[in-house]
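# I'd like to go over a predicted model; first the sequence, then the structure.
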Amino acid sequence: MYINGERVSAASGDTFEVTNPATGEVIGRVPDGAASDATAAIDAAADAATAWAGTPPFARADLLHTAWQLMLDRADDLAGLMTTEQGKPLRASKAEVIYGADFLRWFAEEARRIEGAWLTSGRADQRFLQTHAPVGVVAAITPWNYPISMLTRKMGPALAAGCTMVLKPAEATPLCAQAVIDVFEDAGFPPGVVNLVTTGDPKPVGDVFTGDPRVRKLTFTGSTAVGRVLAGKAASNLQRVSVELGGHAPFIVFPDADPVHAAKGAAALKFLNSGQACISPNRLYVHDSAQQAFIDTIVPRVEKISVGVGTTDGVKVGPLINEAAVAKVEAQVEDARAKGAAVPVGGRRVTDGDLAAGHFYAPTILNNVTDDMAIYREETFGPVAPVITYDDVDTVIEAANDTNYGLAAYVYTSDLKTAMRAVEGLKFGIIGVNDVNPTSATVPFGGMNDSGLGREGGHEGLAEYLETKVAGFAL
């Protein structure tokens, strides 16, 4: 672990294994931290908070910029580690490292733009000064599916704002987190500003994060169920909370869209990271006039997707993170098949040759999916694309909104009016219009309803870590 600028073991001396999901091989051991380790990390962050908050924004920006450059310099090594630990193909890992580094550059620049304002009053002899201050110690809990970029998406704005941090990465991917800490240490961040606690049992650490009054903000990316629990506990401490949770993204192909173009976009997006992304499309609504062309395009493209170990050239889909993930995908596909869905491609585990020891599932298309199937209602987090045929354009937005989630949605249309009405009607925080990658460090990322609270990225991302102060001056 990394506490107060030093590499430390867990107080208990315990460790836990880290495995490669493609092979089952043990690739490392890391400290198995507990509540006392989390408290020690908060001690360090609290002790460093005043000095870091008082560090000029330009100096904080310079350190973040150095970290950005170091991440780029180490991109190949970081990508190789991610592929080994998380499983995604090497090319996708490299893209994530670059994306993750972008947050450091963006928020290095935003640090220089933390501005206040002079405000007028109803009294002639009074003026107001509005300023911003860091919220204080931040506890961050990050997921395994994007083990580097989800760290930097939180670290960038928090550190730019002048907050100190305690990080708890997913138990499946702590090695990536350690490598990110190496970057920040080598960039010259002072002791205590960034701290890392690894653990195989996140609950005791989470209880410390939400129960220690010195932690003024909790930021979490993960499942809706866990996010609800953490937000509820944080409420008793009146902690600020940002939670980016699950999704159940609709992908709507309107009748005026080019179905071939839409199918190519769906194939490119759905199987990214083996479908293990909260913005992955989970319900593909295709108008009945376009359904055959869509299926005729997407099926052969999916058939050609190579599945395997991410370090192998040409592999596009790697393993799922663990056996439970494979079992969930398998159960949803079998439920849909039993209720009448067609499976023109995929629909099975992949256990060929050397892949038998890993957690692989074939890229799958389900056709004729109906609303009584589990996959229609539940997030899949796997390489399965369920195609739903519709015939009423006036009700497809209502169908797309028929979920408790509200993170991402996608629309394919050639008509500006249709696009605008869809954007206004869809109850989702992120909407791609003929665009399968509507994200960037420069824009806010987050959802509505059960998909979370708050935003990461963009100008809004920095505001999440700042308090507003007002001073009244009598003249």
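Thanks, I have it.

# Every contact and neighbour count from this point should use C-alpha atoms.
OK.

# Show the contacting residues for the most centrally placed residue in the chain.
Nearest to the geometric centre of the chain sits M150, at 5.3 Å (Cα atoms, centre = their mean). When contacts are counted by Cα atoms under 8 Å, 6 or more residues apart in numbering, M150 touches G100, T142, P143, T221.

# before we go on, here's another structure to hold up against the first:
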Amino acid sequence: MSGLDLLPPEHRLLFIGGSWREANSGATFAVRDPADGSVITEVADGDVNDAVDALDAAVAVQDEWARTAPRERGEILRRAFEAITARADDFAELMSLEMGKTVKEAKGEVAYGAEFFRWFSEEAVRIHGRWMQNPAGGSRLLTIKKPVGPCLFITPWNFPLAMGTRKIGPAIAAGCTMVVKPAELTPLTMLALAATLEEAGLPAGVLNIVTTSDSKSLSKALMADDRLRKVSFTGSTTVGKVIIRQSADELQRVSMELGGNAPFIVFEDADVDAAVEGAMIAKMRNMGEACTAANRFLVHESVADEFADKLGARMGALVVGRGQTEGVDVGPLIDQNAVDSVSQLVTDAVHDGARVVVGGTPMDGPDHSGGTFYPPTVLVDVPAEAEIVKQEIFGPVAPITTFADEDEAITRANDTEYGLASYVFTRDLSRTIRVAERLQFGMVGVNSGLISNAAAPFGGVKASGFGREGSFEGIDEYLDTTYVALPAT
């Protein structure tokens, strides 16, 4: 089994109430390979009526699912983890096909995404409240944790598996049912995940998948329904704000993992070679199409030339091509809009005075078959006020600016509306603590370009959203607290 074999035609439909079915309208939409624009397959194009059917299915089994033993919920997740791990190659090939990332990188996402199921399979049996005596005496205080209820998950295109598992995993563990709306550009991996959970014994109606080309209408209709109690969204800050406003009418709980503008700070005492290695990971993971991607490189003026030369050499040596091709390091961007956006940011930066070290021009596919490719790019002498250091690039471009001292580095790092990920390279332990405390970001990577971990709380502050996914905090997003006042016995 490989690639599309993981997803037979009968699983390219909507998954509602435990059944695979066509959209009510019979409509479908095409899923395309970003490497050449060709159609991979067609999937069902659900509408508002399908979405309501999915919520109906989730609501119908919510009470029963909430009463299911935690151990049973955990075992379902564990079986799904083992199945995904056993089929890692197949999931990776499917993901590479629809999203563009290399198969090697996709295998890394499969391991990361599956780990959320293993983590939350263990957390399912650790949901507990507390019992205590009233400090004033005369009664006892009991707290009970209960599942929040039916959820809506809206997942992005850049991590088709992991962005689903880190929402679905804690919801299943907590006893919540759900409707998932995967990204239109990359729905296939989510459908394969649904089939895997079905095989792992997840009861009908707990998980419902509605693929659609009209996400806006579906989410609006579902959020107007008072039976929906929770929304988790990963995507842009602009769309996140709309969803938060829509949630107000029904006072739905929301978790928002939104945009980022991660600073990558290299101090004068840093190991430059280690910083370059970290930069390659923080910048080039997923071709730079990640909210945690290093977006602004703030390098001390004394080591800036060395860092830029070494990073340029590493970036320039990367091989660009189709993600399924052996030896390729960098796949295509997701679509032409992505290429145009990245290209415009680079063009504007150069106009403002930046200098291109390597890359800097959109490229045709290596086999001249078209595709949405952009080469790994390094810019130096980037003005601090350039748009490329203000906006989320979402592409393989590293703009380097310099700073003179620690205070300047921190001030400029914090000079953004976003607050998701940040990276710091230094050999000074005292500086590490000072900087970590002053940075206004939900996550700080110290001497490392990789910070994502299922056991760590993932999330940001400011315009990067609120709520946490993964770790112990992740399951709390799906639990309500009930306080019970008991008379003294």
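Noted; the coordinates are in hand. Quick caveat: nothing in here was measured; it's all calculated off a predicted structure.

# returning to what we had before: residue in the second structure paired with the residue nearest to the centre of the first structure?
Aligned counterpart of M150 of the first structure in the second structure: M163 (TM-score structural alignment).

# circling back: tell me which of the contacts of M150 of the first structure fall in helices.
G100 (DSSP state H).

# Including neighbour count, could the contacts of M150 of the first structure go into a markdown table?
Formatted as a markdown table, the contacts of M150 of the first structure follow (neighbours: other Cα atoms under 10 Å):
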| residue | neighbour count |
| --- | --- |
| G100 | 25 |
| T142 | 26 |
| P143 | 21 |
| T221 | 23 |
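
# Closest one to T442 of the first structure out of the contacts of M150 of the first structure, please.
G100 (12.0 Å; Cα to Cα).

# Which residue in the second structure aligns with that closest one?
So, by TM-score structural alignment, G100 of the first structure is matched to G113.

# now swap in L72 of the first structure and tell me
Aligned partner of L72 of the first structure by TM-score structural alignment: T85.

# what about its match, helix or strand, and which?
helix 70-86 (DSSP states H and E).

# how big is the offset of that helix relative to the first structure?
On superposition with the first structure, the mean distance recorded for helix 70-86 of the second structure (mean Cα distance after the TM-score superposition for the first structure) is 0.6 Å.

# Next: stretch 275-282 of the second structure.
Overall, stretch 275-282 of the second structure averages 1.7 Å from its counterpart (mean Cα distance after the TM-score superposition for the first structure).

# whereabouts in the first structure does that stretch align?
Counting by TM-score structural alignment, stretch 275-282 of the second structure corresponds to residues 262-269.

# What is the neighbour count of the equivalent of Q292 of the first structure over in the second structure?
Alignment note: Q292 of the first structure maps to D305 in the second structure; criterion TM-score structural alignment. Neighbours of D305 of the second structure under the rule other Cα atoms under 10 Å: 15.

# picking that back up, residues making contact with the helix holding T85 of the second structure?
With Cα under 8 Å, 6+ apart, helix 70-86 of the second structure has contacts from 91, 110-111, 114-115, 117-118, 120-125, 169, 172-175, 196-197, 199-202.

# Now with 7 Å, please.
111, 114, 117-118, 121-122, 124-125, 172-173, 196-197, 200-202 (Cα atoms under 7 Å, 6 or more residues apart in numbering).

# Which among these count as buried?
111, 114, 117-118, 121-122, 124-125, 172-173, 196-197, 200, 202 (16 or more other Cα atoms under 10 Å).

# From the residues you listed, pick the one nearest R355 of the second structure.
A111 (38.1 Å).

# from the chain's centre, how far out does the helix or strand hosting the closest one sit?
Using DSSP H and E, A111 of the second structure maps to helix 103-123. Using Cα atoms, centre = their mean, to the nearest Å, the mean C-alpha position of helix 103-123 of the second structure is found 12 Å from that of the whole chain.

# with the first structure superposed, average distance for that helix?
Helix 103-123 of the second structure sits 0.4 Å off on average (mean Cα distance after the TM-score superposition for the first structure).

# Show me what that helix packs onto, helices and strands only.
helix 70-86, helix 88-99, helix 162-174 (3 or more Cα pairs under 7 Å, 6 or more residues apart in numbering; DSSP states H and E).

# JSON lines for these, including distance to Q133 of the second structure?
Below are those laid out as JSON lines (distance: least, Cα to Cα, whole Å):
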{"stretch": "helix 70-86", "distance to Q133 of the second structure": "27"}
{"stretch": "helix 88-99", "distance to Q133 of the second structure": "50"}
{"stretch": "helix 162-174", "distance to Q133 of the second structure": "27"}
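
# Relative to L333 of the second structure, which of those is closest?
Nearest to L333 of the second structure, of these and by Cα to Cα, is helix 88-99 at 8.2 Å.

# can you state the direction angle for that closest one and helix 70-86?
80 degrees (axes from the mean of the first three to the mean of the last three Cα atoms, to 10 degrees).

# The second structure: which residue goes with C176 of the first structure?
Aligned partner of C176 of the first structure by TM-score structural alignment: T189.

# buried stuff in the helix or strand hosting its match?
Using DSSP H and E, T189 of the second structure maps to helix 188-199. By neighbour count on 16+ other Cα under 10 Å, the buried set for helix 188-199 of the second structure is L188, T189, M190, L191, A192, L193, A194, A195, T196, L197, E198.

# cool, and stretch 24-39 of the first structure?
Going by 16+ other Cα under 10 Å, stretch 24-39 of the first structure has these buried residues: V30, P31, D32, G33, A34, A35, D37, A38, T39.

# Could you save those as JSON lines and add columns showing distance to A45 of the first structure and secondary structure?
Output for the buried residues of stretch 24-39 of the first structure, formatted as JSON lines (distance: Cα to Cα, whole Å; DSSP: H, G, I helix; E, B strand; the rest coil):
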{"residue": "V30", "distance to A45 of the first structure": "21", "secondary structure": "strand"}
{"residue": "P31", "distance to A45 of the first structure": "19", "secondary structure": "strand"}
{"residue": "D32", "distance to A45 of the first structure": "20", "secondary structure": "coil"}
{"residue": "G33", "distance to A45 of the first structure": "17", "secondary structure": "coil"}
{"residue": "A34", "distance to A45 of the first structure": "17", "secondary structure": "coil"}
{"residue": "A35", "distance to A45 of the first structure": "15", "secondary structure": "helix"}
{"residue": "D37", "distance to A45 of the first structure": "12", "secondary structure": "helix"}
{"residue": "A38", "distance to A45 of the first structure": "11", "secondary structure": "helix"}
{"residue": "T39", "distance to A45 of the first structure": "10", "secondary structure": "helix"}
